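Novice: After the sequence you'll find the predicted model.
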Amino acid sequence: MNRLILLDSGPLGMVTNPQAKGLPLACQQWLKRLLARGERFAIPEIADYEVRRELLRAGLLKSVHRLDNLKQTLEYIPIQTETMVLAAKLWAEARQTGQPTADAKALDGDIILSAQARLLTNETTEVIVATTNVGHLSRFITAYDWQLID
């Protein structure tokens, strides 16, 4: 079984930092190490959106450029209609069970990412979300703190 690692917005934001030190630098080294080993990584469109909007708001154009370059290097997973249909179902189920993951009026990125991960998972592909926020995601899909994925 092959493995596909989806970058959530936390790790994705760290790897776009052009002056990385500390944890962001460790995240960049982690990504390079696993890529060199042949691991598959992908950027979900919802994570790109969450990171990009904040980089643009903060005027961090070098980081936006790095994000654009990363999209050319890694796989990119666009949001499809079936993703949004499944995300709506997951969102409703979470609310019906009293376990919402975001404000009722918020566009719930975690739910959309979970739907993308579920749709990519099959008999031959294990999908793991690399994140800094395991809590909400792990209720729906396989998600680990990026530092624990090796």
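Specialist: Yep, that arrived.

Novice: For the rest of this, base every contact and every neighbour count on C-alpha atoms.
Specialist: OK.

Novice: a strand runs through Glu126, doesn't it?
Specialist: Yes - per DSSP: H, G, I helix; E, B strand; the rest coil, Glu126 lies within a strand segment.

Novice: For it, which non-adjacent residue is closest in space?
Specialist: Arg3 (4.7 Å; C-alpha to C-alpha, 6 or more residues apart in numbering).

Novice: which SSE is that neighbour in?
Specialist: Using DSSP states H and E, the element containing Arg3 is strand 2-7.

Novice: before we go on, here's another structure to hold up against the first:
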Amino acid sequence: MIVFLDTNILGLVCNKNTSFDESQQCKKWFDTIFIRGVRIVTSDLCNYEVMRGLKTSSIRTGQVAPGIKSLESLRSDGFLEFLTVSTEALDLAANLWARASASGQTTRDEKDIDIDIIISAQYQLLKDEFPGQRVIMATTNLKHLSLFCEAAHWQDIKL
């Protein structure tokens, strides 16, 4: 099994606010699936979105957000694989967006970059690369992502 973390789940895993119950539960879930040998991936775009929020918080408070170190260590310690955005993924994303737009199922205004479409394209390429494995997107954004990939709330992804 391969679990692809959407931005909102990556943010929960990196959250250092120990009083935030959902974050604690999500970290336990992440640790459990990692220990059981699940391959866990995310996109560099999800990393960007989470890091952007953490750095903005750091500038506003004048203190380095603790989640920054957590996010960086996920990459450096090998707990999480970060997928780069390839030209192939961008081409597929443009195709997905055009088909969704033609059928009235767009997720964003046409002037937006629409990261959901790009990570959905990355998901589809990953699924094509590993045809015998289940690939699932862990998210809280089922409305948009389930249009383009198998997606589930992280709590519903069981082994």
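Specialist: Great, that's in hand. Just so it is clear, the model here is predicted, and its values are computed rather than measured.

Novice: Need the TM-score from the superposition.
Specialist: Scored against TM-score structural alignment, normalised by the length of the first structure, the superposed chains reach a TM-score of 0.93; 148 aligned residues with a C-alpha RMSD of 1.2 Å.

Novice: one step back: could you check the strand holding Arg3 of the first structure and say which residues are buried?
Specialist: Burial within strand 2-7 of the first structure, assessed by neighbour count using 16 or more other C-alpha atoms under 10 Å, is assigned to Leu4, Ile5, Leu6, Leu7.

Novice: what sits against the nearest residue to Pro24 of the first structure once chain neighbours are set aside?
Specialist: Leaving aside its chain neighbours, Pro24 of the first structure sits nearest to Met14 (4.6 Å; criterion: C-alpha to C-alpha, 6+ apart). Contact partners of Met14 of the first structure, counting by C-alpha atoms under 8 Å, 6 or more residues apart in numbering, are Ala20, Leu23, Pro24, Leu25, Cys27, Gln28.

Novice: Would you mind finding the match for Met14 of the first structure in the second structure?
Specialist: By TM-score structural alignment, Met14 of the first structure lines up with Leu12 in the second structure.

Novice: distance of its match from Leu125 of the second structure?
Specialist: Going from Leu12 of the second structure to Leu125 of the second structure by C-alpha to C-alpha, to the nearest Å gives 25 Å.

Novice: what do you get for Asp156 of the second structure?
Specialist: With the distance defined as C-alpha to C-alpha, Asp156 of the second structure ends up 23 Å from Leu125 of the second structure.

Novice: Equivalent analysis for Gly67 of the second structure, please.
Specialist: 29 Å.

Novice: between those two, which one's more packed in?
Specialist: Here Gly67 of the second structure and Leu125 are compared on neighbour count by other C-alpha atoms under 10 Å; more neighbours surround Gly67, at 22 against 14.

Novice: To which residue of the first structure is that one aligned?
Specialist: Aligning on TM-score structural alignment places Gly67 of the second structure opposite Ser63 in the first structure.

Novice: Then Thr84 of the second structure?
Specialist: Using TM-score structural alignment, Thr84 of the second structure lines up with Pro78 in the first structure.

Novice: what's near enough to touch the residue lying closest to that match once chain neighbours are set aside?
Specialist: Leaving out its chain neighbours, the residue that sits closest to Pro78 of the first structure by C-alpha to C-alpha, 6+ apart is Glu45, at 5.0 Å. The contact partners of Glu45 of the first structure, taken as C-alpha under 8 Å, 6+ apart, are Tyr76, Ile77, Pro78, Ile79.

Novice: So Ile43 of the first structure lies in a strand, does it not?
Specialist: Yes - assessed by three-state DSSP, Ile43 of the first structure belongs to a strand.

Novice: Residue in the second structure paired with it?
Specialist: Ile43 of the first structure maps onto Thr42 in the second structure, by TM-score structural alignment.

Novice: Hmm, its match is touching Leu83, no?
Specialist: Yes - Thr42 of the second structure is within contact range of Leu83, at 6.1 Å (criterion: C-alpha atoms under 8 Å).

Novice: Which one's more surrounded, these two?
Specialist: The neighbour comparison of Thr42 of the second structure against Leu83 (other C-alpha under 10 Å) goes to Thr42, with 24 against 18.

Novice: Now do that one against Thr18 of the second structure, distance only.
Specialist: In this view, Thr42 of the second structure and Thr18 of the second structure are 23 Å apart by C-alpha to C-alpha.
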